[in-house]
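> Here is my input; please provide its structure:
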Amino acid sequence: MVSEAITTFLEFFMDYFSINSLRENHAGWSLLRAQNAPLALTFFMAAFTGPNQRNLGRQDLVEILDDVLFSLRDTLGEERFPRSASEYLDDWAEPAKAWLRKFYAENRDEPVYDLTASTEDVIRWVEALRGRDFVPTQSRLSSIFNLLKTLVHGSETDPDARLAELQRQRDDIDEQMELIRSGTIAVMSRPEAVDHFHQLTTQAKDLLSDFREVEANFRKLDRKLREQISLWEGGQGDLLESIFSSQQDISGSLQGRTFQGFWDYLMSPQLRSELHELLERATHIDALATQEGLHSITSMQKDWLPAVEQTQSTVRQLSAQIRRLLDDKVFLENKRIMALIRNIESGAVAVRAIPPTGVFADLPGHDVPVALPFERPLYEPSRQTPINDFVDVADDLDVDAQALFEQFHVDPQKLEANIDAVLADAEQATLAEVTDAFPLSQGLAELVTYFQLATASSSATIDSDSVQTLSWTLPDGSLREATVEKIIFVRPS
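Model (predicted):
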């Protein structure tokens, strides 16, 4: 019984060979085993995880690493780290190590570097080894209970059970309201507030580190797809079907659906406003006044947006790469077809003077369609339509030209200035927020111009899955409304 339990345990979890494979091949494990691991981790923390930065240029990283090396050599001696900063950087970005991801970004002349998901896992583990002065336990237990309740009640299909749970929640809320009306206000104690604050900051950091792993998972899906395209030997139609199903796999995978849900949540103006308000109110809690980094939590949402935008950009780049690979495949297929046609033509020219005897070409499966003569329609001449091209000349040449001066022009630069004015106080804004600040004065023409600006701009997104209703007032006082797709303008970085 004991041996069967151990066997089942090993089958369910990782066995010896899986762990040994990780030890030999995993980038994070190789980083821990490296001789210069303390130097690399110190540099990674100073350049990336400490200031929450991503996608740094080579020259910036060389300068940061030079500062780190200068400080260490001043303490440990010049011979301690003999190589230059650029040599260390190139070594850590080698595919054999893969501690850094080196790539070229748009509008950047120099290579760009970012941490890999494995490296960030090692950094978080090393930071955890130093220990913590305060370990949140009560808030974690509350989080477990809340997650469990959401899981169980959100998966309940019995209407009576759902109604009973909602009734219980309403009774609890009514009871709390009665206690507050009677003057009994239960305020969270200082240990509880500190406990929840540490839990909040920990989960916020974990969320930032998760984005690199999400991006890496998307790249793995795309790499499998590109390998399939490169090695494809079937028909063109089967390849297209495989391409479209694989693109659905990237966006419809469990990773893709959860990330899209987070993106939709973060892009909701109402939820973003509520989150910002809650973070601001949290900084004024008296029990947290002495906590380090209290006011930095207000920038939590601003730290998420660049990371989420980069992951979204990665998904867009993957889709563009898929289209380019497909175009290359079509080009090679057409080239092969033309080579076959040229081969057939050259063979036909070679036997033109001396035709071969017997059957020259056999095309099975083809027949001649037979149509009865009387099944064809008779010829019917086309009818000529008479056109009266006589022009009446008005005797009275006094024409009112006021209509020519009533035309108006929508100035796109003015609308761009409106968008920039709204984005000066916010990271992003919807078209409804822009029109609330600057109402539509030229009606539908001005609304169409906003759509033209959003289509031409790389800092704007048109969400076809959501709509918004915009309204304006005509000169005669009547109200007009238009329901259009949601446009989100983002402040350029």
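
> Please count neighbours and contacts with C-alpha atoms only from this point.
OK.

> I figured S86 hits V62, correct?
Yes: the criterion here is Cα atoms under 8 Å, and S86 meets it with V62 at 6.0 Å.

> Let's see this one next, to set against the first:
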Amino acid sequence: MSEASTVAQFQDLKRSREAAGWKLLGADTAPLICTCLLGLFPATGSRQVSAAALHAKLDLLLESLRAAGVEPSQPAQGYAADWVANGWLRRDFPQGAQEEHYSLTVAAGSALRVVEGWRPSVTDTTGSLRMESRLASVRSLMRQLDQLTDDNPQARLASLYAEKAAIEYRIQETEAGRMVSIDEDRAAEWAREIIGQADQLQGDFDRVRDQFEVIHLDLRKRLLQHEGSRRELVEQLLDGIDIIRETDAGRAFQAFWNLLMDASEVTIFEETAHALANRSFAAKLSFDERLALETLKARLLAQATDVHEVRGRFVSGLHAYVRSREYAQQRRIMQLVSQAHRAATALIGHVRANEEIGFNFDRTSAAVRSLSQWSLHDPAVSAVATRIEDHVPELASPEELRLMVLRAEVDMRAIKTNVREYLGAMGHASTGDFLKAYPATQGLGTVLGYLQLTIRHGKAEKDSELLQWVGMDGELRAAWAPRYTVTKECIDAIK
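Predicted structure coming up:
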């Protein structure tokens, strides 16, 4: 190693010493922290845990440690807050969730994999088998690399013919009943190697997700700092081009995503994992290892889907951002700050720092007052008691109903599913039939959703019908509306 590379390695390790992963391994309470994090986020478990579930499970883990003589210094909530501050836990609010969710950071995941690798093997034989399985993996990769990088046609043909001869020999041996299988200990260790590499792949997913966040913030920064009138990046965003997908991280993830979405490959992958988990050698694996092997495809797909959704949210967020008023305001602020900086730079050497220029700058400030001086607003003081009047249901026009639907955020996907299900069973229906068969979970919004579909796809009848439903406040309501009948032939059109 040269002197320059030695110094560079030292500087890299010095910076890594301040990273969250190294701090976790060097913490005085690292055994307690790693034990709890491994219990909260097992390899076969969910990658995200709700705040309530995490605190409850962490309480149980801390209680188990107290019973063993370990005395934690904080409650579960305190530990969780510290781990977030130290960069070992990520706290997010997923779209559609009712509360915060926690997940391991990339640094913590890497540190935990190091800790798991330090744990002693059951026997020396297991260690030698692990070395053998890794050596076999390295040899396989070397052969593939050699074949794929050799431009000599004769050498490649010779290699292919050799593979063909080996396959034909194995076919003949199998047909003759002379099948060669590895022993169960060696097979179990190969399975553990597969599980270990899959765990590392999940860590790669976390790193890609973090890279997407960095790229997203960098794109916003570049959008604001550009001083031109129209930027190519803005034009691409407005044209709907996925900028994040064109990055190195985006292309790498997209290649894996395409492979994961290949139906034939996924089917073979899933069937192979299921078959391996049920072979005789699997009895030598622990329950968690067998579960990890059998659910490997599902776990990879779940995390890949999460990364895919994160990228989609960032792209849609960028699209909305460049169209928003916030972008225009922030861009204007950046332009003014840049102009002021250039003007100040131009005065260097002409105006001294202590020279009077005849301009007073009033600094912004905030008045600080005691909380006791604030008077809280009491809604009951301004409330006006009014008598509730009965309203006679009237006939509403389809146009009024359409405008009301456009203003409401109705779960049309669930409504369409209900309509297709009911028509498939009964053959025809009106709005009132749907309301009798399914509850109006969004009150009037659900009623308007059914009306919209029956008006669009149904046939108008001469009479009207009385629609009845239970509102979101639990009160029974009713309204007269034109009757429209939808038939089974409209199922394909309702998507």
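
> Just the TM-score for the two chains, thanks.
Here the TM-score for the pair of chains, by TM-score structural alignment, normalised by the length of the first structure, is 0.61; 344 aligned residues with a Cα RMSD of 3.5 Å.

> At the geometric centre of the second structure, which residue do we find?
By Cα atoms, centre = their mean, the second structure has its centre lying nearest to D306, at 2.8 Å.

> Touching stretch 219-234 of the second structure from outside, list them.
For stretch 219-234 of the second structure, the surrounding residues in contact (Cα atoms under 8 Å, 6 or more residues apart in numbering) are I243, L318, V322, Y327, Q330, R331, M334, Q335.

> And those, which is closest to S2 of the second structure?
The closest of those to S2 of the second structure turns out to be I243 (Cα to Cα; 40.0 Å).

> do you know how far that closest one is from Q329 of the second structure?
23 Å (Cα to Cα, to the nearest Å).

> And for A165 of the second structure?
Remark: distance between A165 of the second structure and Q329 of the second structure (Cα to Cα) = 70 Å.

> Q339 of the second structure now?
From Q339 of the second structure to Q329 of the second structure the distance is 15 Å (Cα to Cα).

> now do G39 of the second structure
With distances taken as Cα to Cα, G39 of the second structure is found 47 Å from Q329 of the second structure.

> Same question for A283 of the second structure.
A283 of the second structure is 64 Å from Q329 of the second structure, by Cα to Cα.

> Likewise for Q147 of the second structure?
57 Å.

> Looking at the two now, which is surrounded by more residues?
Q147 (16 against 12; other Cα atoms under 10 Å).

> Give the equivalent position in the first structure for the more buried one.
Correspondence of Q147 of the second structure to the first structure, assessed by TM-score structural alignment: H153.

> Average offset of the host helix or strand of its match relative to the second structure?
Using DSSP states H and E, H153 of the first structure falls within helix 138-154. With mean Cα distance after the TM-score superposition for the first structure, helix 138-154 of the first structure departs from the second structure by a mean of 2.0 Å once superposed.

> Show me what counts as buried in that helix.
S139 (16 or more other Cα atoms under 10 Å).

> Now do the next helix or strand after it and helix 138-154, the angle between them.
Sequence-wise, the next helix or strand downstream of helix 138-154 of the first structure (DSSP H and E) is helix 159-181. For helix 159-181 of the first structure against helix 138-154, the angle by axes from the mean of the first three to the mean of the last three Cα atoms, to 10 degrees is 140 degrees.

> Tell me what angle the helix or strand following helix 159-181 of the first structure forms with helix 138-154.
Tracing the chain past helix 159-181 of the first structure, the next element assigned as helix or strand by DSSP H and E is helix 190-230. If you take the same axes, to 10 degrees, helix 190-230 of the first structure sits at 60 degrees to helix 138-154.

> ok, average deviation of the helix or strand that helix 190-230 of the first structure is followed by from the second structure?
Once the chain leaves helix 190-230 of the first structure, the next helix or strand it forms, by DSSP H and E, is helix 236-252. Mean deviation of helix 236-252 of the first structure relative to the second structure after superposition (mean Cα distance after the TM-score superposition for the first structure): 5.6 Å.

> Name the residues of helix 236-252 of the first structure that come out as buried.
Within helix 236-252 of the first structure, the residues that count as buried by 16+ other Cα under 10 Å are L239, I243, S246, Q247, D249, I250, S251.

> how much space is there between the fifth one and D222 of the first structure?
Looking back up the chat, that one is D249 of the first structure. Distance, D249 of the first structure to D222 of the first structure, using Cα to Cα: 10 Å.

> Ok, the last one next?
The span separating S251 of the first structure from D222 of the first structure equals 11 Å under the rule Cα to Cα.

> and what of the first one?
According to Cα to Cα, L239 of the first structure stands 15 Å off from D222 of the first structure.

> Let me see the contact set for the aligned residue in the second structure for V194 of the first structure.
Structural correspondence for V194 of the first structure with respect to the second structure (TM-score structural alignment): A188. Contacts for A188 of the second structure (Cα under 8 Å, 6+ apart) come out as F281, A282, K284, L285.

> In space, what's closest to the third one - neighbours in sequence excluded?
If I follow you right, that is K284 of the second structure. For K284 of the second structure, ignoring the flanking residues on the chain, the nearest one in space by Cα to Cα, 6 or more residues apart in numbering is A188 at 6.4 Å.
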